[in-house]
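K.L.:
need a 3D model of the following:
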Amino acid sequence: MRIDFTGVFPALTTKFTPQDTLDLAMFGLNLEAQIDAGVNGVIIGGSLGEASTLTLAEKETLIKYSVEKSGGRIPVLLNIAEGSTREAVKQARLAEEWGADGLMLLPPMRYKSDHRETVTFFKTIAGATPLQVMIYNNPVDYKIEVTLEMFEELVELANIEAVKESTRDVSNVTRLINRFGSRLKILCGVDTIALEELLMGASGWVGGLVGAFPAETVAIYKLAKAGRIEEALEIHRWFLPLLELDIHPKLVQYIKLAEVVVGLGTEHVRAPRLPLTGKEREDILEVIRQGVASRPVLTEYAY
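P.N.:
The predicted model follows:
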């Protein structure tokens, strides 16, 4: 299925049972809620999906299940975050076999590669597959910035089509557009500044809190792109305290707790992460409960 890299792409959490196995029933419930809300694709095994703790067999199960469950209604992407180029290439080829429509690629894990190494890493993986590729640029968390000069070399490969822009610098959207025009689709990867980046020309939003609030996320996107800025702002201002849960080291636990409150997930995480307890859990619950209690009535917007 062809990916347009336009719209809302949830980075789905991976649901686990109390026995630390995949909870496909709850995963499927959340996936269906995303599709019903009008998302444009889903990303499996991202940072929010606890990629570093998933086995290859679990990634296969999640991709095959997502492809079957979605039934061609939306594209399914696999995130690849590996320290070894060989393993990343292997997973890219397997993703195609499993039925994935595209890939999101992180730079090398656990090694701070330089310009030449980073470009070679990405080009080697993208060159090993016909699948469409989105580069994940997150120097804040992963310590490697994919610079404009790197992208000049990366766009030599036709299947490198998009960037998940997570530098947290809104101006980088304009820099990318000024340099590459429409050659690269830009999707904001930081929930708190997604509206700003959409207004600056980003084509999409790779969301975190969308896992718990898919309809509100889609509404902001559609209103912003329709030029109905005041209406988008109204929802965004309600949403911001919740969106800030996305920019914390415990974003997985925080967003999973939000999914529990709205009936779209479980709190189970995989070690070394641990479930929230005590005052921290109560503080995050209060933020979520306040948001749910004041949730906007979206039918008023007719977006």
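K.L.:
contacts, neighbours, all on C-alpha from now
P.N.:
Noted.
K.L.:
which stretches of the stretch 151-300 of the chain form strands?
P.N.:
160-165, 185-188, 204-207 (DSSP state E, counting those that start in this stretch).
K.L.:
start and end of stretch 208-227, how far apart?
P.N.:
24 Å (CA to CA, to the nearest Å).
K.L.:
go through that stretch and flag the buried ones.
P.N.:
Using 16 or more other CA atoms under 10 Å as the test for burial, stretch 208-227 gives 208-225.
K.L.:
next up, for comparison:
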Amino acid sequence: MEWKGIFPAFTTKFTSADELDLPLFGKNLKVQLDAGIDGIILGGSLGEASVLSNTEKEKLTRFTVEQVAGKVPVVMNIAEGATRDAVQLAKDASKWGAKGLMLLPPMRYKSDERETVAYFKAVASSTDLPIMIYNNPVDYKIEVTLEIFDQLQEFANIQAVKESTRDVSNVTRMINRFGDRYKILCGVDTLAMEELVLGAVGWVGGLVCAFPAETVAVYRLVKAGKIEEALKIYRWFLPLLELDLHAKLVQYIKLAEQQAGLGSELVRAPRLALVGEERERILKVINTSIANRPALPEYLSL
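P.N.:
Next up, the predicted model:
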């Protein structure tokens, strides 16, 4: 498992009958692989994990593993309220063929440092799968501090962090404290280029679901030292990337996927598809960007 490169946080595709739309998911997956992504994350916030049954998670994971056929690792997100449920999902993910886990702190309870560490250690002890800790105190109200990461160093399978504190300086703090012990992947689309320049080795993306080639191109150009070329694409990309920061990021990004021909805007209740002025406003952002889509340099060989 190499925590490096572009890891899309895949949306979960639904039919109008509110069932998994695996053919549409497979269409998007093929385009992502052709664009050069480096891994796949299933069942995250963007994947509407909170409204998926375990049966659906299994079906989606097994389908993805089969379609990917070993080309890139499939990572299952764990965002459970109970420690025992998180431990069980980690075991299930391994059986289903996942090659890694993305692990959030406990959901729906603001655990303190001791409880957060115990939660992470319980899951890490239950599996051999490599783990990326998701550090997002803005949305989930629990910060995984440097002191917590220090206590997690004893677990060799805790290897990476999805850095979503929205403080770019935290990349430097992590590197100053731990060197390359933890691989840092940016988890906020609007800070991705900045964090890649500061030393992040990957990007867990949202808008990559609709614009995979542009996302991979920015990453590879930055890592090849072609900053000016990357910046031109990134500046075009920013209005789209800002859709990742809203509470309705699922609806916004799914609408972008639909407009890009890679998905649909169907979401699962209690989420509702966009309507009225809000939908028109977001459509304008998306369609204007698509109309001005930049020509990409050759990036796959970088």
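K.L.:
ok so, going back, as JSON lines, the strands of the stretch 151-300 of structure 1 with distance to A126 of structure 1 and mean neighbour count would be great.
P.N.:
Below are those laid out as JSON lines (distance: least, CA to CA, whole Å; neighbours: other CA atoms under 10 Å):
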{"stretch": "strand 160-165", "distance to A126 of structure 1": "7", "mean neighbour count": "25"}
{"stretch": "strand 185-188", "distance to A126 of structure 1": "16", "mean neighbour count": "28"}
{"stretch": "strand 204-207", "distance to A126 of structure 1": "20", "mean neighbour count": "29"}
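K.L.:
adding distance to I284 of structure 1, write those out as a markdown table.
P.N.:
A markdown table is the format used below for the strands of the stretch 151-300 of structure 1 (distance: least, CA to CA, whole Å):
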| stretch | distance to I284 of structure 1 |
| --- | --- |
| strand 160-165 | 26 |
| strand 185-188 | 24 |
| strand 204-207 | 19 |
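K.L.:
closest to N178 of structure 1 out of those strands?
P.N.:
Shortest separation from N178 of structure 1 across the strands of the stretch 151-300 of structure 1 is recorded for strand 185-188, at 12.2 Å, computed as CA to CA.
K.L.:
residues in structure 2 matched by the closest one, start to end?
P.N.:
Counting by TM-score structural alignment, strand 185-188 of structure 1 lines up with residues 183-186 of structure 2.
K.L.:
just give me the mean distance for the matching stretch relative to structure 1.
P.N.:
Compared with structure 1 after fitting, stretch 183-186 of structure 2 has a mean deviation of 0.2 Å; criterion: mean CA distance after the TM-score superposition for structure 1.
K.L.:
residue boundaries of the helices in structure 2?
P.N.:
For structure 2, the helices defined by DSSP state H cover 22-35, 54-68, 83-96, 113-125, 137-140, 146-152, 169-178, 192-198, 212-223, 227-241, 249-259, 276-291.
K.L.:
go through those and name the closest to G43 of structure 2.
P.N.:
helix 54-68 (7.1 Å).
K.L.:
buried residues in that closest one?
P.N.:
Going by neighbour count (16+ other CA under 10 Å), the buried part of helix 54-68 of structure 2 is 57-58, 60-65, 68.
K.L.:
next one: stretch 5-23 of structure 2
P.N.:
Under 16+ other CA under 10 Å, the buried positions of stretch 5-23 of structure 2 are 5-14, 20-22.
K.L.:
check stretch 173-192 of structure 2 too.
P.N.:
Quick answer for stretch 173-192 of structure 2 (16+ other CA under 10 Å): 174-175, 182-192.
K.L.:
how about I44 of structure 1, what's its match in structure 2?
P.N.:
Looks like I44 of structure 1 aligns to L42 there (TM-score structural alignment).
K.L.:
okay, that match and E147 of structure 2: tell me how far apart.
P.N.:
28 Å.
K.L.:
with H246 of structure 2 instead?
P.N.:
Distance from H246 of structure 2 to E147 of structure 2, by CA to CA: 29 Å.
K.L.:
surely W96 of structure 2 meets T64?
P.N.:
No. Counting by CA atoms under 8 Å, W96 of structure 2 does not reach T64; the two are 9.9 Å apart.
K.L.:
report how many residues lie close to the residue mapped onto R114 of structure 2 from structure 1.
P.N.:
Aligned counterpart of R114 of structure 2 in structure 1: R116 (TM-score structural alignment). Close neighbours of R116 of structure 1, defined as other CA atoms under 10 Å, add up to 10.
K.L.:
could you do G71 of structure 1 as well?
P.N.:
Neighbour tally, G71 of structure 1, other CA under 10 Å: 10.
K.L.:
M76 of structure 2 now?
P.N.:
M76 of structure 2: 29 neighbours (other CA under 10 Å).
K.L.:
contacts only, for it.
P.N.:
41-44, 61, 93, 98, 100-102 (CA atoms under 8 Å, 6 or more residues apart in numbering).
K.L.:
repeat that with 10 Å
P.N.:
Counting by CA atoms under 10 Å, 6 or more residues apart in numbering, M76 of structure 2 makes contact with 9, 40-44, 57-58, 61, 89-90, 92-94, 96-103, 131.
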